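Q: no sequence on hand, only this structure:
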């Protein structure tokens, strides 16, 4: 299982802004992070799955 930090998450999401990522977290468009001490980490395959699910929803609307 691979964990990614905030900067890696940002890069994976096309350098999305910090505030936009927090909005995505609040609306459930991204999985919530795991806190380890003061840092937050995301499970990479969960992020990838969320991205695929969102892309699938876009494909359905085409």
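A: Looks like it arrived, so ask away. Small disclaimer: the values here were computed from a predicted structure and weren't measured. Residues are numbered from 1 along each chain as shown.
Q: hey, let's count contacts and neighbours off CA atoms from now on
A: Fine.
Q: mind listing the helices for the chain?
A: Using DSSP state H, the helices of the chain run over 6-12, 18-27, 44-60.
Q: out of those helices, which gets nearest to residue 35?
A: The closest of the helices of the chain to residue 35 is helix 6-12. By C-alpha to C-alpha, the value is 11.4 Å.
Q: and here's the other structure:
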């Protein structure tokens, strides 16, 4: 399983800002991060599913 850092996630989402990403998490559009030590990571598969759900809901 691959994990994304905040920087990786921002890039994957087209350069979204940190605050926009956290708003998306709060609204349930993105999955919660996983904390390893002092850093946060997102499971790439979970992010991909969230993106697909958003795209399908937009059609």
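A: Everything's here; your move. These figures come from a predicted structure and were not determined experimentally.
Q: picking up where we left off before, now, of the helices of the first structure, which is deepest in the fold?
A: Burial of those is given as mean neighbour count (mean count of other C-alpha atoms under 10 Å); helix 6-12 ranks first at a mean of 15.
Q: counting contacts, what elements does that helix pack onto?
A: strand 39-43 (3 or more C-alpha pairs under 8 Å, 6 or more residues apart in numbering; DSSP states H and E).
Q: could you dump the helices of the first structure into TSV and include distance to residue 38 of the first structure?
A: Converted to TSV, the helices of the first structure look like this (distance: least, C-alpha to C-alpha, whole Å):
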stretch	distance to residue 38 of the first structure
helix 6-12	12
helix 18-27	16
helix 44-60	19
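Q: out of these, nearest to residue 37 of the first structure?
A: That would be helix 6-12 among the helices of the first structure, by C-alpha to C-alpha, at 14.1 Å.
Q: after superposing, tell me the mean distance of the closest one to the second structure.
A: Compared with the second structure after fitting, helix 6-12 of the first structure deviates on average by 0.3 Å (mean C-alpha distance after the TM-score superposition for the first structure).
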